[in-house]
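> no letters, just coordinates:
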């Protein structure tokens, strides 16, 4: 039974990876059922039973998520280009679907996103993906590295996690103006609270970019800081890097007590190595660092 279940999950995982990799293509049921090695009728029923979404609905949400990321974080793209990439023949049809899902027009969202309806709209997609994308970590996945200190510029987000997207927008805009491109200047997140604290007002995370140059704030609340060097337990996460809490829990709850190591007095942090939507979501990569004594 266990082998059969693993085979079933592997088939469905192949389908999700194919969808992520080919969002610009015609993802018809015949092709997807062939990838899963099921009959078309059986595949459609199994997909819906597994993920709680029809194949068509899943693809729609995946395309709309990529489109919304491009609107919010990639201001060089026009609404028309984003609509075409999302599989719509006309911007008007895209605008209607977008407004129905998020309560805003694409152009309004591009200028000033309302993040709470956005988060709610993608709840079904996130739930579907988490059913197969929760990785089980082992001690073999963890390495111990001596990392050098890194000077960083920091923009702090404090308060409701639902509003983190707005801070990310400002951070991206600031680092563009400062010519701190991700290819040349590494990106870090430093968590100073739980992902879901008892009070949303207590949520705190630092958005950081590596730079040893003088910082020009340009009206933003930017400060200079440092990610200290030293020994760290490092766990690489590939895919679904929006939520690194399972990986962090593994390091703190499972790996650390069994390792005989002690945590240093600096928060857990990550370095983001590749980003969605520049790469398909299942190819996003982040290294999680637990500082050690």
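Looks like it came in fine. Being a predicted model, the structure only gives us computed values, none of them experimental. Numbers count the residues shown, from 1 in each chain.
> all contacts plus neighbour counts: C-alpha atoms, from now on.
Noted.
> name the SS class of residue 137, please.
For residue 137, the assignment made with DSSP: H, G, I helix; E, B strand; the rest coil gives coil.
> ok, and here's another one to check against it:
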């Protein structure tokens, strides 16, 4: 299965090389990869270790490095040809990738090596099981923007539920985007809680249904800051090894306790990934 995901990633990288001036949106690249829009960006970053935006920048800089050593064009001309509006913005981007200015690179007379797929970093493994889950009926408060500020939405949801005499239920978080691939202002998430069927849901709460079916469930223990590494494992090493396909449904988190009365190392969170 690893080969299958690498083939998809390599296909996307080849597409980026051939369409640097075209549509390189997450949706378009998900189509090229033939993968779910819900999960593609997380799979890509888990497999490669970088965001799609970083890949696009790396390829632009690679192309520019060739021009620097093979073309007599000015730095301003090379910047414009590779999507940078000014020599200054090109120089900043070039140095961020290479550690050198374009002028110094030109003087050295060597181009960058091409982009090579391959993630480096932690090899930590997590406990993952599979289960067939029933549909979940949620009352949610939507949140847009920085995920670190979703606590206000959870507070609104919990206080509203308590005021209406709702039964105590599991807290659920739905985070639709990978922060490394989406501008912070476009991030969308939901703070929710399970409710019984027939429970009246009115503003500020909104109804949401999470589909039943097959799920991979990663069991995570520890502070929430460690969840990103858990997602990378689930969408990277685990998904590649197990040979699973994904459904066009969002993944979600279920919280079994709360940081309000639980030490960070004892927090218990399950990440649900919908399987085809």
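Sure thing, it's come through. Because the structure is a prediction, the values reported are computed rather than measured.
> care to give me the TM-score?
After superposition, the two chains reach a TM-score (TM-score structural alignment, normalised by the length of the second structure) of 0.51; 154 aligned residues with a Cα RMSD of 2.1 Å.
> any idea how far stretch 213-223 of the second structure is from the chain center?
Counting by Cα atoms, centre = their mean, to the nearest Å, stretch 213-223 of the second structure is centred 17 Å from the centre of its parent chain.
> which residues are in contact with that stretch?
126-135, 227, 230, 234, 264-276 (Cα atoms under 8 Å, 6 or more residues apart in numbering).
> now do the buried residues in it.
Using 16 or more other Cα atoms under 10 Å as the test for burial, stretch 213-223 of the second structure gives 214-221.
> filter the contacts of stretch 213-223 of the second structure to the buried ones?
Buried members of the contacts of stretch 213-223 of the second structure, counted by 16+ other Cα under 10 Å: 126, 128, 227, 230, 234, 267-275.
> show me which pair in those is furthest apart.
By the measure Cα to Cα, 267 and 275 form the most distant pair in these, at 25.4 Å.
> with the second structure superposed, average distance for the helix or strand hosting residue 207 of the first structure?
For residue 207 of the first structure, the element it lies in under DSSP states H and E is strand 204-210. Comparing strand 204-210 of the first structure with its match in the second structure after superposition yields a mean distance of 1.0 Å (mean Cα distance after the TM-score superposition for the first structure).
> residue 149 of the first structure -> the second structure?
Under the alignment (TM-score structural alignment), residue 149 of the first structure maps onto residue 135 of the second structure.
> residues in contact with that match?
209-213.
> now, the residues you listed that are in strands?
Using DSSP state E, the members of these that fall in strands are 209-210, 213.
> what is the nearest of those to residue 75 of the second structure?
Distance to residue 75 of the second structure, by Cα to Cα, is smallest for residue 210 among those, at 52.4 Å.
> circling back: helices or strands up against the strand holding residue 207 of the first structure?
Applying 3 or more Cα pairs under 8 Å, 6 or more residues apart in numbering; DSSP states H and E, we find strand 204-210 of the first structure packed against strand 150-158, helix 164-177, strand 187-191.
> can you tell me what part of the second structure the last one aligns to?
Residues 171-175 of the second structure are where strand 187-191 of the first structure aligns, with TM-score structural alignment as the criterion.
> so where is stretch 272-290 of the first structure in the second structure?
Using TM-score structural alignment, stretch 272-290 of the first structure lines up with residues 255-273 of the second structure.
> first-to-last residue distance for the matching stretch?
Taking Cα to Cα, to the nearest Å, stretch 255-273 of the second structure runs 15 Å from one end to the other.
> quick one: that stretch to chain centroid distance?
21 Å.
> on that earlier part again, I'd like the helices and strands packed on strand 204-210 of the first structure as a markdown table, with mean neighbour count and distance to residue 116 of the first structure appended.
Output for these, formatted as a markdown table (neighbours: other Cα atoms under 10 Å; distance: least, Cα to Cα, whole Å):
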| stretch | mean neighbour count | distance to residue 116 of the first structure |
| --- | --- | --- |
| strand 150-158 | 21 | 16 |
| helix 164-177 | 16 | 10 |
| strand 187-191 | 21 | 21 |
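> of all these, which one is nearest residue 259 of the first structure?
Here strand 187-191 is closest among these (Cα to Cα), at 22.4 Å.
> mean distance between the closest one and the second structure after superposition?
Superposed on the second structure, strand 187-191 of the first structure shows a mean distance to its aligned partners of 1.1 Å (mean Cα distance after the TM-score superposition for the first structure).
> tell me what angle that strand forms with strand 204-210.
Per axes from the mean of the first three to the mean of the last three Cα atoms, to 10 degrees, the angle that strand 187-191 of the first structure makes with strand 204-210 is 160 degrees.
> run through the neighbouring helices and strands of strand 187-191 of the first structure.
Packing contacts for strand 187-191 of the first structure, counted by 3+ Cα pairs under 8 Å, 6+ apart, involve strand 204-210, strand 269-274.
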